[in-house]
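**Student:** A structural model of the following input is requested.
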Amino acid sequence: MLGETPIARALTGFGPGLGYEVAGPPAGGFAAESLAGVHAVVVASHGRDEEDALTAAMRAGVPYVGLVASPRRGAAVVGGLDLTREQRDAVRTPAGLWIGARTPGEIALSILAEVVASVRGRDGARSAAPGGGPAATGRPEPRTAPDPVCGMTVAAVPGTPYSDAGGERRWFCCEGCRTAFEAEPGRYAEAR
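**Tutor:** You can find the predicted model right below:
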């Protein structure tokens, strides 16, 4: 686990209850040899030391490597890694199964569910994610929309913050993004 964010703290709290040892970065930092026997590496550090941790985990063959980030930021970070295309494609970002999670605890739950699926050899672990297709789960996908402020994909369902400012309904990951949008809707008009 890399990070001191609320999501990282929630993962650290929930993991042991599922029988998983959750530890910080290995002594001496992330290096391929220090990751032997590790089943999962989750990076939830808001941009700190992400690249080294992700690269080392993929080169070490860690079965589950996840990055907590918006789809836009995650794609940018992963796209810049010095890895093969296959290795970059294997990094799970945004980390976690798509369950409509919004709070740090809910996001941690979705990540741990994806880790469990990966550790248990369930290759379809991403089938419930946006774009995974409803046929994989037997349920229709939740309707989603990008937050025009931060780029995070959010569930467009009752209870999700939204705004009709600018003449079109848009959904947000949190009240802070909604407030920023409503202060300057023209600035975010192109984001959809």
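
**Student:** switch to C-alpha atoms for all contacts and neighbour counts from now on
**Tutor:** Noted.

**Student:** need the strands for this protein, in chain order.
**Tutor:** 40-43, 64-67, 144-146, 153-155, 162-163, 170-171 (DSSP state E).

**Student:** who wins for proximity to A101 among the ones you listed?
**Tutor:** Evaluated over the strands of the chain, closeness to A101 peaks at strand 153-155, with 8.4 Å, by C-alpha to C-alpha.

**Student:** Could you also give me the structure for this next sequence, so I can compare it with the first?
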Amino acid sequence: MSERREQPWRDEPVQRGRILVLTDNPIARSIAVIASTVGRTVLLESADDGGPGLDARAGDAVVLCDHDAPDAPAVLRAALASEASYVAMMASRRRAAGLVEELEAEGVDVSTLHVPAGHDLGGKAPGEIALSVVAEIVAESYGRSGGAMRG
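**Tutor:** Got it, this is the predicted structure:
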């Protein structure tokens, strides 16, 4: 008698929000490739100001890949006020501190802002950093911490 083998994946697609990536750079392009590979819809906006299409919806993830963009505060303000389920910025805590302080002074709730974006994988290459960001987005979309599977 043959037992049916259980597979660890699902064949049916799972609907998830889009990943909106702002400012075209090597990390942003790597996020787009990795996120597309895991089945996410990615919109890469090269304009620093969020471009004409930044309209985060429920379930979307917004990743600002350039904390020095001229309109970074406006982009983050809009994303944090939206129904996006994940809002992040690529920056060290030290470099982002001034921007976060500016938003807090305006009364913006930054408690859900992921800065720096991603999990602490230790990678420094654009693809490695992007992998950590996409891993965090996927983990959060399933209500998981993203820790190791082993017990």
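
**Student:** After superposition, what is the TM-score?
**Tutor:** The TM-score (TM-score structural alignment, normalised by the length of the second structure) is 0.72; 124 aligned residues with a C-alpha RMSD of 2.4 Å.

**Student:** coming back round to it: and of the strands of the first structure, who's closest to A183 of the first structure?
**Tutor:** That would be strand 162-163 among those, by C-alpha to C-alpha, at 11.2 Å.

**Student:** Format the strands of the first structure as CSV; extra columns: mean neighbour count and distance to E4 of the first structure.
**Tutor:** Converted to CSV, the strands of the first structure look like this (neighbours: other C-alpha atoms under 10 Å; distance: least, C-alpha to C-alpha, whole Å):
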stretch, mean neighbour count, distance to E4 of the first structure
strand 40-43, 26, 10
strand 64-67, 25, 14
strand 144-146, 18, 26
strand 153-155, 23, 23
strand 162-163, 19, 29
strand 170-171, 23, 27
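
**Student:** want to try JSON lines for these, with distance to A10 of the first structure as columns?
**Tutor:** Below are those laid out as JSON lines (distance: least, C-alpha to C-alpha, whole Å):
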{"stretch": "strand 40-43", "distance to A10 of the first structure": "12"}
{"stretch": "strand 64-67", "distance to A10 of the first structure": "15"}
{"stretch": "strand 144-146", "distance to A10 of the first structure": "24"}
{"stretch": "strand 153-155", "distance to A10 of the first structure": "20"}
{"stretch": "strand 162-163", "distance to A10 of the first structure": "26"}
{"stretch": "strand 170-171", "distance to A10 of the first structure": "25"}
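
**Student:** Now do the equivalent of V77 of the first structure over in the second structure against E106 of the second structure, distance only.
**Tutor:** In the second structure, the residue matched to V77 of the first structure (TM-score structural alignment) is L99. Using C-alpha to C-alpha, to the nearest Å, L99 of the second structure is found at 11 Å from E106 of the second structure.

**Student:** Relative to R144 of the second structure, how far out is the match of V77 of the first structure?
**Tutor:** The value you get for L99 of the second structure to R144 of the second structure, if C-alpha to C-alpha is used, is 28 Å.

**Student:** could you measure the residue nearest to the match of V77 of the first structure when sequence neighbours are not counted against M89 of the second structure, distance?
**Tutor:** Distance criterion C-alpha to C-alpha, 6 or more residues apart in numbering; nearest residue to L99 of the second structure, sequence neighbours excluded, is P73 at 6.8 Å. P73 of the second structure sits 11 Å away from M89 of the second structure, going by C-alpha to C-alpha.

**Student:** and what of A58 of the second structure?
**Tutor:** For A58 of the second structure relative to M89 of the second structure (C-alpha to C-alpha), the value is 18 Å.

**Student:** Same check on R77 of the second structure?
**Tutor:** Applying C-alpha to C-alpha to R77 of the second structure and M89 of the second structure gives a distance of 12 Å.

**Student:** cool, and I129 of the second structure?
**Tutor:** In terms of C-alpha to C-alpha, I129 of the second structure sits 12 Å off from M89 of the second structure.

**Student:** same thing with L64 of the second structure?
**Tutor:** For L64 of the second structure relative to M89 of the second structure (C-alpha to C-alpha), the value is 5 Å.

**Student:** cool, G39 of the second structure as well?
**Tutor:** Here the distance between G39 of the second structure and M89 of the second structure works out to 22 Å (C-alpha to C-alpha).

**Student:** How about A69 of the second structure?
**Tutor:** A69 of the second structure sits 11 Å away from M89 of the second structure when distances are taken as C-alpha to C-alpha.

**Student:** Please apply the same query to V115 of the second structure.
**Tutor:** V115 of the second structure is 5 Å from M89 of the second structure, by C-alpha to C-alpha.
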